[in-house]
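# Sequence plus the predicted model coming up.
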Amino acid sequence: MEVAVFGIGGKVGVLLVPALERAGHEVVDARGGGIDRCDVAVDFTRPDAVADNAERCFQSGLPLVIGTSGFDLEAIDAGAKKNRIPCFHAPNFAQGAVLMMRFAEEAARILPSAEIVELHHETKLDAPSGTAKATAARMGTNPPIHSVRLPGLVAHQEVIFGGPGETLTIRHDTTSRDAFVPGVLLALEKVRDLPPGLTIGLDALL
């Protein structure tokens, strides 16, 4: 499979490219030409670059996996449906983060009082994170979200629940961006089988 990579030199891109090659895929730098011949594309860039990158994919009939967060979900969904292109986005591609969100959703049914603390590296542009917003949406209790941006962090989140005489903390720590790679590879393999539009969440593929 030929994969066009937007953000090939970024923090995730530099890990993703060798993983794609080890899996037998051919990598194409999406900054240049040649994406028309690709089978699928992946975007790990910046929120303000996603719309233009997606439009290039739509014009090329190229299914797209988006790992960037903070972009306009509704606009991408509308464009993908208009052009009948399947797109996929996960707030977090780490499998442990998916479990954390599942557990938080379950806990919120019993302990509705909760707050979310998300912590990321200082260069992350969006706050709150996509993972925190997705977690809050799944919990359905409108929990407050606190964002921390500091050097030395990668991606971390804890959901703290409180009840009479007890607290419960559900936490996930990404200590290396290597944690994202298996989820991205899975999405690239399955995105072409998804319906036109934007499918959200790794749960949809597991």
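Great, that's in hand. Residues are numbered from 1 along each chain as shown.
# drop to CA atoms for contacts and neighbour counts, all remaining ones
OK.
# Give the residue farthest from the middle of the chain.
residue 165 (35.8 Å; CA atoms, centre = their mean).
# Could you double-check that residue 146 lies in contact with residue 118?
Yes - at 6.2 Å, residue 146 counts as touching residue 118 under the criterion of CA atoms under 8 Å.
# ok, and here's another one to check against it:
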Amino acid sequence: LPGSVGEGGLPLFGSVAEAVAAVAPQVAIDFTVAAAARANLPALVEHGVAPVIGTTGLTEEELDRLDQQAKERGVPLFMAPNFAIGAVLLMRFAAEAARLFDYAEVIEYHHENKRDAPSGTALKTVERMLAARGGKFHDTPVDEHELLERSRGGADGFVHVHSVRMPGFVADQDVLFGGPGETLRLSHRSIDRSCFMPGVVLAAKRVLGLEPGLTVGLDSLL
């Protein structure tokens, strides 16, 4: 409730406007859900506060509108699909391998409470792989028939993406590549959510030095 105190003695506010009036922040960190971020992020930008965004599930159209608003207001925003250094390196290595292999699939694993699928990390990984190749991967050479609907997962550029949701996972990802007589598996495992904190702190320190508008990807700060 507004005016109350939350865990660790931190104050709770009923709106972005109330929080900005009370605290006057320069930077705000948003790790919520898409439904909340759709309201909070434009309000932060309108008040001149630079958001660091870890929330996934926002559409490209929503991000484009946010980018335009931020440029008009002269406010920098930073967003990363994953703040773990290892996950950023995995995406970089996957883009490198994508130039040399013609078949690829992605498996991402998250806890049972994650709402969006596939993960933002998986989508960004595939995007970078396709960009590195300059086009699509090869499709399987047979006419596949799924005995269970969507058993081959969703696909972008013939990269099939599979989402696992169950207790025991934080945020893991495998990127599989196949070629004649060999496979390559790139893996990242998040053992604890503390792995995200160095990236979040780095982004919070650096966001005010970025150009107005939306910057995406932790590797742009490394």
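Great, that's in hand. In this text, all values refer to a predicted model and were calculated from it rather than measured experimentally.
# what about the helices in the first structure?
Under the criterion DSSP state H, helices of the first structure are mapped to 13-22, 50-60, 73-83, 95-108, 130-139, 181-190.
# for the residue nearest in space to the middle of the second structure, what are its contacts?
The centroid of the second structure falls nearest to residue 81 when counting by CA atoms, centre = their mean (1.5 Å). Residues near residue 81 of the second structure by CA atoms under 8 Å, 6 or more residues apart in numbering: 54-56, 120-121, 124, 217.
# again, 6 Å this time
Going by CA atoms under 6 Å, 6 or more residues apart in numbering, residue 81 of the second structure touches 120-121.
# what does the one 3 residues further on give?
If a contact means CA under 6 Å, 6+ apart, then residue 84 of the second structure has 195-196 as its contacts.
# let's see it at 10 Å
Taking CA atoms under 10 Å, 6 or more residues apart in numbering, we find residue 84 of the second structure in contact with 90, 171, 188-190, 193-200, 218.
# Look up how far residue 214 of the second structure lies from it.
19 Å (CA to CA, to the nearest Å).
# Check residue 7 of the second structure too.
From residue 7 of the second structure to residue 214 of the second structure the distance is 31 Å (CA to CA).
# ok, those two, which is more surrounded?
The residue with more neighbours, out of residue 7 of the second structure and residue 214, is residue 214; 21 against 7, by other CA atoms under 10 Å.
# Which position in the first structure pairs with the more buried one?
In the first structure, the residue paired with residue 214 of the second structure according to TM-score structural alignment is residue 198.
# ok, now residue 43 of the second structure?
Under the alignment defined by TM-score structural alignment, residue 43 of the second structure corresponds to residue 56 in the first structure.
# which residues touch the aligned partner of residue 182 of the second structure in the first structure?
Using TM-score structural alignment, the partner of residue 182 of the second structure in the first structure is residue 166. With contact taken as CA under 10 Å, 6+ apart, residue 166 of the first structure is in contact with residue 111.
# got it, and residue 90 of the first structure?
Counting by CA under 10 Å, 6+ apart, residue 90 of the first structure touches 65-69, 98, 130-131, 134, 183-184, 187, 199-204.
# again with residue 116 of the second structure
Contact partners of residue 116 of the second structure, counting by CA under 10 Å, 6+ apart, are 33-34, 56-58, 163.
# Let's see that with 6 Å instead.
Going by CA under 6 Å, 6+ apart, residue 116 of the second structure touches residue 57.
# okay, now residue 13 of the second structure: neighbour count?
Neighbourhood size, residue 13 of the second structure [other CA under 10 Å]: 17.
# typo on my end, it should be residue 175 of the second structure
When neighbours are defined as other CA under 10 Å, residue 175 of the second structure has 24 of them.
# Make JSON lines out of the helices of the first structure and add distance to residue 37 of the first structure.
As requested, those are exported to JSON lines (distance: least, CA to CA, whole Å):
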{"stretch": "helix 13-22", "distance to residue 37 of the first structure": "17"}
{"stretch": "helix 50-60", "distance to residue 37 of the first structure": "9"}
{"stretch": "helix 73-83", "distance to residue 37 of the first structure": "18"}
{"stretch": "helix 95-108", "distance to residue 37 of the first structure": "31"}
{"stretch": "helix 130-139", "distance to residue 37 of the first structure": "31"}
{"stretch": "helix 181-190", "distance to residue 37 of the first structure": "16"}
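# Would you mind listing the buried residues in stretch 104-119 of the second structure?
Neighbour-count burial for stretch 104-119 of the second structure flags 104-110, 114, 117-119 (criterion: 16 or more other CA atoms under 10 Å).
# cool, stretch 166-181 of the first structure as well?
170-174, 177, 179-181.
# Sitting in strands, which of those do you find?
Using DSSP state E, the subset of those located in strands is 170-174.
# so, if you compare those residues, which one comes nearest to residue 139 of the first structure?
The nearest member of these to residue 139 of the first structure, counting by CA to CA, is residue 170 at 12.8 Å.
# Pull the contacting residues for that closest one.
Counting by CA under 6 Å, 6+ apart, residue 170 of the first structure touches 158-159.
# ok, now with 8 Å
Residue 170 of the first structure neighbours (CA under 8 Å, 6+ apart): 100, 103-104, 158-160.
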